[in-house]
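How does the following fold in three dimensions:
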Amino acid sequence: MSETPQPYHIVFLLFDGITQLDFTGPAQFLARIPGAVVHTAATSLKPIETDSGFAIVPNTSLVDCPQADLLCVPGGFGTRDIIQDKEILQFLRDQAAGAQYVTSVCTGSLALGAAGLLQGKRATTHWAYTSLLEKFGAIYEASRVVQDNNIITAGGVTSGIDFALNVIAEIAGQPFAEAVQLGLEYDPDPPFNSGHPKVADPKLVAMLNARAYGDALNVLDDLLDAN
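Reported below is the predicted structural model:
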């Protein structure tokens, strides 16, 4: 008879304006870790408004959240609020002190930075916001997933799945991680070669920056300078 695995506590920070796939992508994979217990923590138990028109209900408050073995901070336009939230930043510092892994997806890395957790660390974030990492003393590395000791940062949105598989391999071994990848049929074959500025049409990159990311980048930049 196989032994029951010890609980492995995975804590995701939730907040209004979250990009839901930053959370749900890695959560789907990390939940397969033997003994995984997933905690979705927020300042209150009210539904969290995502960027996709639906809400997610947290299952614990910050105060009642258990110590994470793996802490993950997703991103989204709501990042501009959490990098100014003293309660959330202290929560991240407290959790990081006892976590095996401290991780982020997309602009969640900016919250780790605001909590003082990226000083001198190699890190990445969504391509539109990489210039902000240096404001936290981080060293930007152009990679989809960057690991510096127990700090793991992933780039934009879908890269959260890649980081999750890397962590699963470290915790449970590569064969187990490969089995998870196969079971969830993670076999990317996008119809277009347009997933990153290094391969996308420069006009498309400029359009996205003008319509979506430029203003958000400026707002975040101003907030960080003000602080």
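
alpha carbons only for contacts and neighbour counts from here, please
OK.

got the residue ranges for the strands in this structure?
With strands called from DSSP state E, the chain shows them at 8-13, 36-42, 48-49, 55-56, 60-61, 70-73, 101-105, 122-123, 139-140, 145-148, 151-154.

Residue 183 is nearest to which of the ones you listed?
Comparison of these against residue 183 by CA to CA identifies strand 36-42 as nearest, at 16.9 Å.

one step back: now tabulate the strands of the chain in JSON lines and tack on mean neighbour count and distance to residue 207.
Below are the strands of the chain laid out as JSON lines (neighbours: other CA atoms under 10 Å; distance: least, CA to CA, whole Å):
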{"stretch": "strand 8-13", "mean neighbour count": "22", "distance to residue 207": "31"}
{"stretch": "strand 36-42", "mean neighbour count": "20", "distance to residue 207": "34"}
{"stretch": "strand 48-49", "mean neighbour count": "19", "distance to residue 207": "26"}
{"stretch": "strand 55-56", "mean neighbour count": "16", "distance to residue 207": "29"}
{"stretch": "strand 60-61", "mean neighbour count": "18", "distance to residue 207": "39"}
{"stretch": "strand 70-73", "mean neighbour count": "26", "distance to residue 207": "28"}
{"stretch": "strand 101-105", "mean neighbour count": "27", "distance to residue 207": "23"}
{"stretch": "strand 122-123", "mean neighbour count": "25", "distance to residue 207": "26"}
{"stretch": "strand 139-140", "mean neighbour count": "17", "distance to residue 207": "24"}
{"stretch": "strand 145-148", "mean neighbour count": "19", "distance to residue 207": "26"}
{"stretch": "strand 151-154", "mean neighbour count": "27", "distance to residue 207": "24"}
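
Here is the second sequence; please produce its structure so I can put it next to the first one:
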Amino acid sequence: MSPTPIRIGLLLFPKLTQLDLTGPAEVFGRVPGAELHFLWKTTDPVTSDSGLRLLPTTTFADCPPLDVICVPGGPGQIELMEDQETLGFLRRIAPGCRLVTSVCTGSLVLGAAGLLRGYRATSHWSSIDQLAALGAEPVAERVVRDRNRITGAGVTSGIDFALTVMADLVGEDQAKAAQLQLEYDPEPPFQTGSPRVAPPELVATMRERIAPFIARRRAATERAAAGLATRPDA
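Predicted structure coming up:
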């Protein structure tokens, strides 16, 4: 008799940041017994923010019960926060999941679905404060766990995040072996990967550069928060 598979669903959507998705997928593919589902409304190719075309394998309608749902982030997250079909799917699938998770600004999508209210969570450093409007408690850490919610910070934290999830699913020994197999031993060439360590002038320049985009994201978050206020079940 075959063991029951561990079903892991990763959401795809137009203009996602592909590393938010593919970093965790690379780890999750090494979970013994894992069955990965790349989820979208259709099985048509989805184009990431960098132009990489990704192929969904499972539609929302055909998605089986999942052990893990993972929502990545990226510029397309803004539109996704008001996409009722996607938010409805997340609300439907999450209650049956062992773990409800996200990477980067995917946590804002979980928040827009009402799935982070009362939970500690993290997101990309540029937008982590927006979680509060959606009822979550922002925590500026690389990986944050609160009960069965696990969220990763920006982009590259998806590998740290996925190893944390893998350890929860099949134990630390398996996760450590996967980390070794992937040779995940980062030594970045520059100490500028976080506002905590980057020079203040660089952080200020980057904040100014992305300010118009963050304003769009904030407006979407505020609309999502207003919509949640009218949902008694959220």
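
After superposing, what score do the chains get?
A TM-score of 0.95 describes the superposed chains when it is computed by TM-score structural alignment, normalised by the length of structure 1; 224 aligned residues with a CA RMSD of 1.2 Å.

Next one: the residue mapped onto residue 148 of structure 1 from structure 2 from residue 120 of structure 2, what distance?
Using TM-score structural alignment, the equivalent of residue 148 of structure 1 in structure 2 is residue 146. From residue 146 of structure 2 across to residue 120 of structure 2, the span is 6 Å (CA to CA, to the nearest Å).

Residue 70 of structure 1 corresponds to which position in structure 2?
That one, residue 70 of structure 1, aligns with residue 68 by TM-score structural alignment.

Verify the stated contact: its match with residue 24.
No - assessed by CA atoms under 8 Å, residue 68 of structure 2 is found out of contact with residue 24, at 11.9 Å.

Residue 211 of structure 2: neighbour count?
Counted with other CA atoms under 10 Å, residues neighbouring residue 211 of structure 2 total 13.

Check residue 185 of structure 2 too.
Quick note: residue 185 of structure 2 (other CA under 10 Å) scores 8 neighbours.

still on that earlier bit, pretty sure the match of residue 148 of structure 1 sits against residue 118.
No - judged on CA under 8 Å, residue 146 of structure 2 makes no contact with residue 118 at a distance of 9.5 Å.

what ranges do the helices span in structure 1?
Counting by DSSP state H, structure 1 has helices at residues 20-30, 79-82, 86-98, 108-114, 159-172, 174-183, 202-208, 214-226.

looking at those helices, which is buried most?
Mean neighbour count, computed with mean count of other CA atoms under 10 Å, is highest for helix 108-114 among the helices of structure 1, reaching a mean of 28.

and that one, what other elements does it pack with?
Using 3 or more CA pairs under 8 Å, 6 or more residues apart in numbering; DSSP states H and E, the elements in contact with helix 108-114 of structure 1 are strand 70-73, helix 79-82, helix 86-98.

Tell me which of those sits nearest to residue 126 of structure 1.
The nearest among those, by CA to CA, is helix 79-82 at 12.2 Å.

residue range for the closest one in structure 2?
The aligned range for helix 79-82 of structure 1 is 77-80, by TM-score structural alignment.

Please pull up the equivalent of residue 164 of structure 1 in structure 2.
Match for residue 164 of structure 1 (TM-score structural alignment): residue 162.

give me every residue that touches that match.
If you count contacts by CA atoms under 8 Å, 6 or more residues apart in numbering, residue 162 of structure 2 has them with 23-24, 27-28.

Kindly recompute the last result at 10 Å.
Contact partners of residue 162 of structure 2, counting by CA atoms under 10 Å, 6 or more residues apart in numbering, are 23-28, 70, 101-103, 143, 150-152, 168, 175.

Closest one of those residues to residue 9 of structure 2?
residue 70 (6.1 Å).

I'd assumed residue 7 was in contact with that closest one.
No - here residue 70 of structure 2 lies out of contact with residue 7, judged by CA atoms under 10 Å, at a distance of 11.2 Å.

Tell me who's in contact with the equivalent of residue 43 of structure 1 over in structure 2.
Alignment note: residue 43 of structure 1 maps to residue 41 in structure 2; criterion TM-score structural alignment. Residues in contact with residue 41 of structure 2 (CA under 10 Å, 6+ apart) are 11-13, 56, 58-62, 85-86, 89.

Kindly report the same for residue 216 of structure 1.
So residue 216 of structure 1 contacts 77, 80, 128-129, 209-210, 222 (CA under 10 Å, 6+ apart).

Same check on residue 212 of structure 2?
The contact partners of residue 212 of structure 2, by CA under 10 Å, 6+ apart, come to residue 218.

what's the counterpart of it in structure 1?
In structure 1, residue 212 of structure 2 lands on residue 215 (TM-score structural alignment).

now that match: how far from residue 166 of structure 1?
33 Å.

any idea what residue 132 of structure 2 aligns with in structure 1?
So, by TM-score structural alignment, residue 132 of structure 2 is matched to residue 134.

whoops, I mixed them up, residue 103 of structure 2
In structure 1, residue 103 of structure 2 lands on residue 105 (TM-score structural alignment).

Same question for residue 91 of structure 2.
Aligned partner of residue 91 of structure 2 by TM-score structural alignment: residue 93.

Which residue, other than its chain neighbours, is closest to that match?
The shortest distance from residue 93 of structure 1 to any non-neighbouring residue, by CA to CA, 6 or more residues apart in numbering, is to residue 115 (6.2 Å).

show me what contacts the one you found?
Applying CA under 10 Å, 6+ apart, the residues contacting residue 115 of structure 1 are 83-86, 88-94, 96, 109, 136.

picking up where we left off before, which of the contacts of residue 216 of structure 1 sit farthest apart?
80 and 210 (18.4 Å).
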